[in-house]
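**Q** just a sequence and a predicted model for now, questions to come.
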Amino acid sequence: MILVWAMLLDAALGEPRWLWDRLPHPAVLMGRAVGWCDRVLNRGVARRARGIAAMTGIGVLALGLGWALAQLGPVVEVIVAAILLAQRSLVDHVAAVARGLRISLGDGRHAVAQIVGRDTAAMQPSDVARGAIESAAENLSDGVIAPAFWFLIGGLPGLMLYKITNTADSMIGYRTPRHEAFGWAAARFDDLLNLAPARLTAALILATHGLWWQWDQVAREARQHRSPNAGWPEAAMARALGVALSGPRSYHGTRQEFPYVNATGQRDIGAAEIEAACGALWRAWGAALALVAVSTLLI
């Protein structure tokens, strides 16, 4: 029942600022480790091989640290797992965009800039809402369902391995001149580890909205997404809320013409739809909690 208690603790407390203002968050420490590898190893020739070596090294360290922490007992396991889950903080960040948008467009843009990587300066209200909802769907998979899934599979070592991989992908897993070769291993391994959780997340969203019959449409749209995994929760969330997601956006001043997901859904959206997405996050979390509890009892 360790994961059940960890999920409940995360949902209740989230990320207390009084604690993380005084201590570095484990995710920050993971980021520093990845950053060190990037600075020291991402140079010269054979950068893909260097990236593979870097991921192997930090992956082994994450597994070892997870194993060592697990030896300290179930209380430590619950606390560490709760820290590495992100349900409450995800909902808080997404809800902040809705609150900001209700105040002004500028406040909405500022809030959504905290959770998306696209350009926000010229966003209209619908763009802000789409960004927040897409982030909610993708991070439900990356920050909640996938960590829980890998804890069930491999305990605390499995969770630690997933988190360091996901952190590495978010930092170096890009097709840029600097990182296309060095970050290849991080990106591919992250794709592999998210393969099952992304589809499970989509299933949870559809199931908790009574939309199982739309699985085929979600699968079709997910396969057209630029990411092999992110499209699944995004397409499911779009249909759960009846909105169109993805679509055009700008990165670093360059407009990208991505196709819409659930293109016939509502496009004129705002704070109300963001708040509905927060409700969908809690529904999916509740279903995941029930699955974890049942799985734990059966195991």
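**A** Arrived safely.

**Q** going by C-alpha atoms from here, please, whenever you check contacts or count neighbours.
**A** OK.

**Q** quick one: the strands in this structure?
**A** When assigned using DSSP state E, the strands of the chain occupy the ranges 245-246, 249-251, 254-256, 260-261.

**Q** can you list the buried residues in the third one?
**A** Spelled out, it's strand 254-256. Of all the residues in strand 254-256, not one is buried under the rule 16 or more other C-alpha atoms under 10 Å.

**Q** what packs against that strand?
**A** Secondary-structure packing of strand 254-256 (3 or more C-alpha pairs under 8 Å, 6 or more residues apart in numbering; DSSP states H and E): strand 249-251.

**Q** now the strand it packs on, how far from the centre of its chain.
**A** 20 Å (C-alpha atoms, centre = their mean, to the nearest Å).

**Q** contact partners of that strand?
**A** Strand 249-251 is contacted by residues 117-119, 255-258 when judged by C-alpha atoms under 8 Å, 6 or more residues apart in numbering.

**Q** let's go with 10 Å and repeat that
**A** With C-alpha atoms under 10 Å, 6 or more residues apart in numbering as the test, strand 249-251 has contacts from 117-123, 127, 131, 255-258.

**Q** quick one on the thing from earlier: for the strands of the chain, which one ends up most surrounded?
**A** strand 245-246 (a mean of 24; mean count of other C-alpha atoms under 10 Å).

**Q** put this next to the previous one:
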Amino acid sequence: MSAAILSAALVLDAALGEPNWLWSRLTHPAVLMGRAVSWCDTRFNQGTDKRKGGITTVALLLAGAIVLGLVLSLFGPLVEMIVAAILLAQRSLVQHVQAVADALRLSVADGRMMVARIVSRDTAQMDQGDISRAAIESAAENLSDGVIAPAFWFLIAGLPGILAYKAVNTADSMIGYRTEKYEEFGWAAARLDDVMNWIPARLTALLIALSSRLLSGWGAIRDDAGLHRSPNAGWPEAAMARVLDVALSGPRIYDGERHNLPFVHEDGAHDIGPESIDAATRTLWRAWGLMLALCVVIAIF
């Protein structure tokens, strides 16, 4: 039953995305989760044992998400399908990434403005290649975090599973930083997010490779993933880099400080532009289509 519901949710999300008419009137669940994390940050990120406060935060978020999921599940498959679709992000991901390509065709300045909406790094000094790489990296990483991982956890544990994943992922995005404020407090959120994304990240890379007929390059994808600073994000990024034959990751600037990170697939093209972003969005849809097909097969058999 979960696979059938997820199949419908994937299609609904792809068709409607994030309709403004709805979320201009209602508060999106992601916003509510963010408020819960902020409340916990204010309440528990203090004292000498901040790690304990972070563990308490994650425990509360998980408990709330699981209970809410169990309650919503009582209302039947239609409600489960709608909630799951809301928590998936395929169409909105494609729209945000494609917007960078469209803006970059107008000017580098427009491209910088649009890519700043989807990445946290400094964009003021980015050239066309930097903008394109950032957009493609965001596409690959968010395919895993925003589509495949939520879908995976729905298949494993229904609404409690997908809500628990989204709660942890939201917490990691807000407090899972190695800064003085969050080094200890965000430890639990960051580590649990790594655990919950371990399988989905590799599944995403596999879907990208399979849907683009590049499974023969799996060994190279695995090696490239090991170059990435993240134990999980490197997998979809490495697969996308090989499919498009472009170099991703590499040096970037955060808060005015340059970080000389290694390239993923360094031998790929460096001088890239909006056409490469277009190719990335097509890859997103192919991987999504393969995920949908797998869900349908599971639902049938």
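**A** Thanks, I have the structure now. Here the structure is a predicted model, which is why all the values come from computation and not from measurement.

**Q** could you get me the TM-score between them?
**A** Aligned and superposed, the two chains score 0.99 in TM-score terms (TM-score structural alignment, normalised by the length of the first structure); 298 aligned residues with a C-alpha RMSD of 0.6 Å.

**Q** list just the nearest of the contacts of strand 249-251 of the first structure to residue 210 of the first structure.
**A** Closest approach between the contacts of strand 249-251 of the first structure and residue 210 of the first structure, by C-alpha to C-alpha: residue 131, at 24.5 Å.

**Q** quick revisit: need the strands of the first structure in CSV (columns: distance to residue 214 of the first structure).
**A** As requested, those are arranged in CSV below (distance: least, C-alpha to C-alpha, whole Å):
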stretch, distance to residue 214 of the first structure
strand 245-246, 16
strand 249-251, 26
strand 254-256, 28
strand 260-261, 13
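
**Q** ranges for the helices of the stretch 1-150 of the first structure?
**A** 2-13, 17-20, 26-41, 47-70, 74-84, 87-103, 105-112, 125-140, 146-172 (DSSP state H, counting those that start in this stretch).

**Q** nearest to residue 19 of the first structure, of the strands of the first structure?
**A** That would be, of the strands of the first structure and by C-alpha to C-alpha, strand 249-251, which comes in at 33.7 Å.

**Q** by how much does that closest one deviate from the second structure on average?
**A** Compared with the second structure after fitting, strand 249-251 of the first structure has a mean deviation of 0.4 Å; criterion: mean C-alpha distance after the TM-score superposition for the first structure.

**Q** whereabouts in the second structure does that strand align?
**A** Here strand 249-251 of the first structure aligns to the second structure at residues 252-254, judged by TM-score structural alignment.

**Q** can you tell which of the strands of the first structure is closest to residue 169 of the first structure?
**A** Of all the strands of the first structure, strand 249-251 comes closest under C-alpha to C-alpha, at 18.0 Å.

**Q** thinking again about what came up before, by neighbour count, which of the contacts of strand 249-251 of the first structure wins?
**A** residue 131 (26 neighbours; other C-alpha atoms under 10 Å).

**Q** that one pairs with which position in the second structure?
**A** By TM-score structural alignment, residue 131 of the first structure lines up with residue 134.

**Q** my guess is that match contacts residue 241, does it?
**A** No: look at residue 134 of the second structure against residue 241 with C-alpha atoms under 10 Å: they stay out of range, at 11.9 Å.

**Q** need the overlap of contacts for the two.
**A** Counting by C-alpha under 10 Å, 6+ apart, the residues touching both residue 134 of the second structure and residue 241 are 248-249.

**Q** which residue, other than its chain neighbours, is closest to the counterpart of residue 40 of the second structure in the first structure?
**A** In the first structure, the residue matched to residue 40 of the second structure (TM-score structural alignment) is residue 37. Spatially, and ignoring its direct neighbours in sequence, residue 37 of the first structure is nearest to residue 54 (6.4 Å; C-alpha to C-alpha, 6 or more residues apart in numbering).

**Q** aligned to the one you found, what sits in the second structure?
**A** Using TM-score structural alignment, residue 54 of the first structure sits opposite residue 57 in the second structure.

**Q** then residue 10 of the first structure?
**A** Aligned partner of residue 10 of the first structure by TM-score structural alignment: residue 13.

**Q** before we move on, the earlier item: which one of the strands of the first structure lies closest to residue 220 of the first structure?
**A** Going by C-alpha to C-alpha, the one of those nearest residue 220 of the first structure is strand 260-261, 10.1 Å.

**Q** what is the burial count for residue 8 of the second structure?
**A** If we define neighbours as other C-alpha under 10 Å, then residue 8 of the second structure has 19 of them.

**Q** if I look at the residue lying closest to it once chain neighbours are set aside, how far off is residue 158 of the second structure?
**A** Sequence neighbours aside, residue 81 is the residue nearest to residue 8 of the second structure in space, at 6.6 Å (criterion: C-alpha to C-alpha, 6+ apart). Going from residue 81 of the second structure to residue 158 of the second structure by C-alpha to C-alpha, to the nearest Å gives 10 Å.

**Q** now residue 68 of the second structure
**A** 12 Å.

**Q** what does residue 115 of the second structure give?
**A** 33 Å.

**Q** how about residue 296 of the second structure?
**A** Taken as C-alpha to C-alpha, the span from residue 296 of the second structure to residue 158 of the second structure is 16 Å.

**Q** neighbour count for these two, which is higher?
**A** residue 158 (25 against 17).

**Q** what about the residue nearest to residue 37 of the first structure, neighbour count?
**A** 24.

**Q** so it sits against residue 184, correct?
**A** No: judged on C-alpha under 10 Å, residue 54 of the first structure makes no contact with residue 184 at a distance of 11.0 Å.
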